Structure formats: structure tokens, C-alpha cells
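1. model this:
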Amino acid sequence: MLTERQQLILRAIIDNYIRSAEPVGSRTISKREDIGYSSATIRNEMADLEEMGYLEQPHTSAGRIPSNKGYRFYVDQLVHMPFMRAEDAQHIRRVFAEKFYEFEQVMNQAASILSGLTNYTSIVLGHEIKSSRLKTIQMIPLSSHSAVVILVTDTGKVENKTISLPKEIEIGEVERVVNLLNAKLMGVPMAELRNRLHTEVAKELGRYIQQCEYFISLLEEALKHEPDDHIVLKGTTNIMMQPEFRDVDKVRDILTLFEQNEMVVRLFDSQERGLQVRIGSENKEQAVSGCSIITATYHLDGQPVGTVGILGPTRMEYGRVMAILNELADNLTNAFERFYKSGA
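-> This is a model prediction of the structure:
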């Protein structure tokens, strides 16, 4: 366990290094008014902190920099989450007060805000809710033998697929089919649509069109629904502005990772409540072993439905980023619940 003096010195070193990106010496720390120890005392404590694995000494400098272990202790024990600047909080709340017609718009806005406020790479990951339901279905004729089927879910997702129409079907019949589908399928979970098509729609559909079986097969394909993850990345090149990432190969590996959705989901996905901070080698992917990832979940009816997060250097303003993520996650939760329950 670190002594109170060691904790004070470790915090001062990390705070200074976060601001300067330069190794920190004992003389620099001794000049701080909140320390009150001589340079020699600080130097001895720094040597002990290095021996315990909390600090490292780059071979080119007499100063010290935090290790991953040092950052972990800092985040868990020393960092204090500051209040957000009033103008930042007001900006976030003003954006979320706007009317959105698709939740993807909310995700885009959240990612842009987060990247803009932090200058790191931001991500908003939204899982499609398993219980999402059909809000409405439309069928718009494109020609005498084709139409586009538009599905709108109660979470604001819009899907559209083009189908071929039976030659004999008339516009009036299409309208009756759409009315029947809305009457029978509105409010049905998306995953159950094709099953309900056969159990509740097929028999009655035979009253409207002659080629019922053929039309049912077309609708079955149109109603095919594959749940997916929605990923919004912003500021992907911000990592290049950090002095730790002057190595072109390092940057290339990270940017390549951003192009792999499955990898991004694996890195940022979190079903744990609250803020999660992974530092350096705690991230299993080699490409981001020199980065920190901070995530927070947003919820619907108390259940996590998505993640908002940041990727940046381990030399990160942890307290400020955590405060911003907390505020964004709360606003995403409120926006999602409002959107989902009101049907936009």
C-alpha cells in the first residue's frame, strides 16, 4: 500500500505528465505549492515508486513517466471526477433536446460531441433491441410489377426492400394487403414477423389476391429481419495528433482496426453498468495496447442497450473524460427511453 506522501507525489507526476507529455523530474514536482517536500525527498520517493512498478524511466531521460500500473492506481484511487464545465453540459443537453426521427441521428450527434470535446476517437455502439417491434409497414409501387416495402420499428430503425409484384395484382389490392399487414403485424416483435405472416396473415390474404402463395413468399423475404449492431465512429484520425503515436506503423494498426466492425464491437462492447476503464495492456488487442479505452453504457428499462466510449493515449485526462462520458450516457439513456416509448 502506498503511503499518503507517495500517493501525493504519484498523483502530481501523472497530472504533470498528462499536461506536458514530457518525463517528470523531482525538481518540477518540488516547485508545486501543494507538495511541500524537498527535491531530494521526492527523488527518493520516485525511486521507490519506480521499484514498485508505478513509474518508469525512459532511457533517454532522468525524469519518470507513469506505468500502466501507475495509471491504474491513479484511476482507481486518486482521480476525482470534476464537474463538467457549464457550457459543455448545456451544449450536450441542448443537442439532446432536439427532435430526432431515427435513433442513429442521436448516436451520430453523441459521437460528434464526444470527439469534439475530448479530441480523442469516440464511438457510440447501439445494439438493436431484441424486443423491437414493427411500428408500421408501407408498400410503395415502383412500377406495374415492382414495389418497395418499408418497415419502421418502434426504435426508429427504417428498413426497405424491393420486391416483384404478381402480374395480375392491382394498386387497390396492394393497398388492401398493406392495411391487412398493419392490422395483423403492428406491434409484433421484429424477430417474429415471418412466423406471424404464415399463422395470421396468409389465410386472410387469400381473399384479396389470387396468387397468394407466391405473394407470401415475396413478403417472407421482405420481412426477413437480421438484428445488427450500429456503430458510429468519430475522430478516428485524432490519435495521430498525440505525441505518443508518431510511429506510422502504430497508427496504421489502429486505423486498420477501426475498419473492422466486429473488432470494434469486441473492444467497446460492455454489459457492465457504470464507467469502465481499460488501460494499456488491459486491452487484449495488440494494436491498442498503448491506448486507454473508457466506456459507459446507456439503458432502456434498466437494461444496457448500447455503449458510448473513447479511445485515446494512456496519457489521458481521465477525470474530465469520465465526467463527459457520464453526462453523455445519462442523456443517451433519457433520449433512448423517450424515443422508444413515444415511438419518436
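2. from here on, contacts and neighbour counts on C-alpha atoms
-> Noted.
3. does Val232 count as helix, strand or coil?
-> Put simply, Val232 is strand when judged by DSSP: H, G, I helix; E, B strand; the rest coil.
4. do the same with Leu142
-> Secondary structure for Leu142, judged by three-state DSSP, is strand.
5. what helix or strand is the closest residue to it other than its chain neighbours on?
-> For Leu142, ignoring the flanking residues on the chain, the nearest one in space by CA to CA, 6 or more residues apart in numbering is Val148 at 6.8 Å. Taking DSSP states H and E as the criterion, Val148 maps to strand 146-153.
6. next, the structure of the following sequence, for comparison with the previous one:
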Amino acid sequence: MLSERQQKILRAIVDEYIVHAEPVGSRTVSKREDIGFSAATVRNEMADLEEMGFLEQPHTSAGRIPSQIGYRYYVDHLMGPERLKRSDLIMIRQLFASQMDALEQTIQQTVSILSRITNYTSIMLGPELYDNKLKHLQVIPLHDRMAVVILVTDTGHVDQRRITVPEGVSLSWIEQMVNLLNAKLSGVPLFRLKRTVYKELYQELSRHAEHYEYLQGIIDQMLVADQEGRIFTSGTTNILTQPEFKDVEKVKALMELFEETDTVVQLLSNQEDTGVQIRIGQENHLEAVNNCSIVSASFTVNGRSLGTIGVLGPTRMDYRKVVSLLEVLTRDFSEHLRRIYG
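-> Model prediction:
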């Protein structure tokens, strides 16, 4: 545990560095109204904080910057809520007050507003085509060991998947299973498909015990949501305005990351159903974002998590502002979805 004085000094250094992006010296900290310690006292405490791993000293400066450990301590113990600007709150409320029935339009507007207010990159994993229902499935044989399964929704969305047919499984048997699924699942919302299959069709499907494991795999392939259709981003080039990312290689790695659908999904995966999560630097387990932080939260309807919205920025992120924004956005967006879908 840090002493109260060390906590105040660490908080001051993080706050100063977030605003100015320059190493923070002891004189700068001592002049703050909320500190009240001499520059010499602050300097000694800064040396101790560096030794404990909370601060780092760039070679070219006498000042200190927060380490990733320092940021983690800050967000866990020192960061208070931020009062958002009235203009930002009005912008959010106007978005959800407008009667936009098109979910995709609402999502795109939401990520756009979030990136505009924060000046970071915003990402949303949207609902799995929440407002679409299954119209029918169709299987088209390509050859003995390969087929294409086509999923059509009531809104005309078409998704197709290639499936491999193993030895001992006939295409006629697969067609029989697809006909069964059509009979039971037509009109079911896409996000409920897999749950409905395993809850309501388990007994019928388990009669085909010799192929049941393969059948599960096929159903998973057929009914998996199209990830690309779920990912919405805004402000992907905002990172270029941050002084930490003048290194071309760092920026190149990040830009390439946004082109990899699975990787973007991974960034926001394992999100808890409630609350805001903060992952700092190497906690993200992806080299491209080792110098970034990701703050994310889920939005829900009737207790069910439907998607995740997140903000990606430098570790020198304004955490207080981003957390407060996400708390407001996820609450209002969840309420908006409840009004539309009940």
C-alpha cells in the first residue's frame, strides 16, 4: 500500500501527464493546490515511487511518467468520477431521444459520437443481428465432401458458409437435418437460434447419436453470427494525433489490427455483463496494443448482454472521462434497445 502522500503525488503525476503528455517534474507537482508539499519532498517520494515500479524516468528528462503499474493503481484506487460536459450529455441524449428504428444506424451514430467526444478510437461489437429472424436455411451440395449452407433472414440478409462433410455422413442426411431446423426455427430471432436448438431440439437431435457430435459442429457453423457485420468502428486514425504514436511502426501495427476482424473481436472479448472494464497495455495480450488501453462495457436487454462498446487509446488515456462516458452510453443505449425490442 502507498502512503496517503504517495497516493496524492501519483494521482497528480498521472493527471498532469494525461493532460500535457510531458514528463512531470517535482516542481510542477509541488505547485498544485491539492499537494501542499515542497519540491524536495515530492522529489524524494517520486524516487521511491519509481523504485516501487509506479513511475518511470525517460532518459532525456528529469521528470517522471506513470508506468503501466502506476496507471493500474490509479484506475483501481485513485480515480474518481468525472462530471461530463453538459454539451456532451445533450449530444448523447439527443441521439437516443430520436426515434431511430434502424439498429445499425443507431450503433454507427453511437460509436461516432464516442470517438468525437474522446478523440480516441471507438469500437462496438453490435448485437448479433438482434432485430433479424430466421426465414430459412438451405443446403447446396458442392461435391461428396463439401456443401454450402445458406441462411436467409426475414429482412433479406443472406449469409453462406461452407461445411465439410465427413466420411459416413450423407448429404441427404444433412438435408434432412436442415429441414428439421427449418420446421422448428423459422421466425426465431437469430441471437436465440443456438439456444433454441439445444433447448428444444435436443431430444430429436440426440436420436442421431452416431452423428450427434458432428451435428453440433455443423449447427455451430451454420448459426454463428457474421462477425464482420457486428463490428462498428469510428476514429481509427485518431491515434495518429497522440504524441506517443509518432513511431510509424507502432501506427502500422495498429492500423493492420483494425483490418483483422477476429483480432478486433478478441480485444473486446471476455467482457463482463455489468460494469466497465479497463485493460492497460500488456494486459491486452496483443503486441500491437502494448502501448494502448482499452476501456469497455456491455449493453444489455432484460439482463442479457447483447454487445460491447469500447474505447482504444494510449495508456495516457483520460480514464475518468472515458469511464464516465461509457457508463452513460451503455445505460442509455440499453434503455433504447428495450424501448425498441421490449
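7. rewinding a little: ok, the residue nearest to Leu142 of the first structure - contacts?
-> Met139, Ile140, Pro141, Leu142, Asn160, Lys161, Thr162, Ile163 (CA atoms under 8 Å, 6 or more residues apart in numbering).
8. could you check how far Val95 of the first structure is from Ala110 of the first structure?
-> 9 Å (CA to CA, to the nearest Å).
9. who's more crowded, those two?
-> Ala110 (26 against 14; other CA atoms under 10 Å).
10. wait, the more buried one sits on Glu327?
-> No: using CA atoms under 8 Å, Ala110 of the first structure makes no contact with Glu327, being 10.6 Å away.
11. so which bits of the helix or strand harbouring Lys184 of the second structure are buried?
-> Secondary structure assigned from DSSP H and E places Lys184 of the second structure in helix 171-185. Of the residues in helix 171-185 of the second structure, those scored as buried under the neighbour-count criterion (16 or more other CA atoms under 10 Å) are Leu171, Ile174, Glu175, Met177, Val178, Asn179, Leu181, Asn182, Leu185.
12. any idea which of the residues you listed is closest to His20 of the second structure?
-> Ranking the buried residues of helix 171-185 of the second structure by separation from His20 of the second structure, with CA to CA as the measure, puts Leu185 on top at 56.4 Å.
13. quick one, what contacts that closest one?
-> Residues in contact with Leu185 of the second structure (CA under 8 Å, 6+ apart) are Leu134, Leu193, Thr196, Val197.
14. weed out the non-buried ones from the residues you listed.
-> For the contacts of Leu185 of the second structure, burial is judged from neighbour counts taken by 16+ other CA under 10 Å, and it is met by Leu134, Leu193, Thr196, Val197.
15. so where do the strands sit in the second structure?
-> For the second structure, the strands defined by DSSP state E occupy 55-56, 65-66, 121-125, 134-143, 146-153, 158-164, 231-234, 276-280, 292-301, 304-314.
16. columns distance to Glu256 of the second structure on top of these, output as a markdown table?
-> Supplementary listing: these in a markdown table, determined by distance: least, CA to CA, whole Å:
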| stretch | distance to Glu256 of the second structure |
| --- | --- |
| strand 55-56 | 29 |
| strand 65-66 | 27 |
| strand 121-125 | 14 |
| strand 134-143 | 34 |
| strand 146-153 | 30 |
| strand 158-164 | 25 |
| strand 231-234 | 14 |
| strand 276-280 | 20 |
| strand 292-301 | 15 |
| strand 304-314 | 15 |
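17. which one of the ones you listed lies nearest to Ala102 of the second structure?
-> Distances from Ala102 of the second structure to each of these were compared using CA to CA; the minimum, 14.4 Å, belongs to strand 231-234.
18. give me the distance from that closest one to the chain's centre.
-> Between the mean C-alpha point of strand 231-234 of the second structure and the mean C-alpha point of its chain there is a distance of 10 Å (CA atoms, centre = their mean, to the nearest Å).
19. kindly report the same for stretch 323-335 of the first structure.
-> Computed by CA atoms, centre = their mean, the separation of stretch 323-335 of the first structure from the middle of its chain amounts to 11 Å.
20. buried residues in stretch 116-131 of the first structure, which are they?
-> Buried residues in stretch 116-131 of the first structure, counted by 16+ other CA under 10 Å: Thr118, Asn119, Tyr120, Thr121, Ser122, Ile123, Val124, Leu125, Gly126, His127, Glu128, Ile129.
21. wait, doesn't the second one sit right on Thr236?
-> So the one you mean is Asn119 of the first structure. No: the pair Asn119 of the first structure and Thr236 fails to qualify as a contact (CA under 8 Å) at a distance of 9.8 Å.
22. got JSON lines for the contacts of Leu185 of the second structure, with distance to Ser30 of the second structure too?
-> Listed next are the contacts of Leu185 of the second structure as JSON lines, based on distance: CA to CA, whole Å:
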{"residue": "Leu134", "distance to Ser30 of the second structure": "64"}
{"residue": "Leu193", "distance to Ser30 of the second structure": "60"}
{"residue": "Thr196", "distance to Ser30 of the second structure": "62"}
{"residue": "Val197", "distance to Ser30 of the second structure": "64"}
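23. which one of the buried residues of helix 171-185 of the second structure sits closest to Gln160 of the second structure?
-> Ranked by distance to Gln160 of the second structure (CA to CA), these are led by Val178 at 13.8 Å.
24. list the contacts of the closest one.
-> Neighbours of Val178 of the second structure in contact, by CA under 8 Å, 6+ apart: Leu137, Gln138, Val139.
25. list the contacts for Ser296 of the second structure?
-> With contacts defined as CA under 8 Å, 6+ apart, Ser296 of the second structure is in contact with Leu268, Gln271, Val276, Gln277, Ile278, Thr308, Ile309, Gly310, Val311, Leu326.
26. looking at the first structure, which of the residues you listed hold up?
-> Counting by both residues aligned by TM-score structural alignment, their matches' CA atoms under 8 Å, the contacts of Ser296 of the second structure that remain in contact in the first structure are Leu268, Val276, Gln277, Ile278, Thr308, Ile309, Gly310, Val311, Leu326.
27. got the angle for the helix ranked longest in the second structure vs strand 304-314?
-> Within the second structure, and with DSSP state H defining each element, the longest helix by residue count is helix 319-341. Comparing the axes of helix 319-341 of the second structure and strand 304-314 via axes from the mean of the first three to the mean of the last three CA atoms, to 10 degrees yields an angle of 150 degrees.
28. how far away is Glu200 of the second structure from Gly187 of the second structure?
-> Computed as CA to CA, the Glu200 of the second structure to Gly187 of the second structure distance reads 15 Å.
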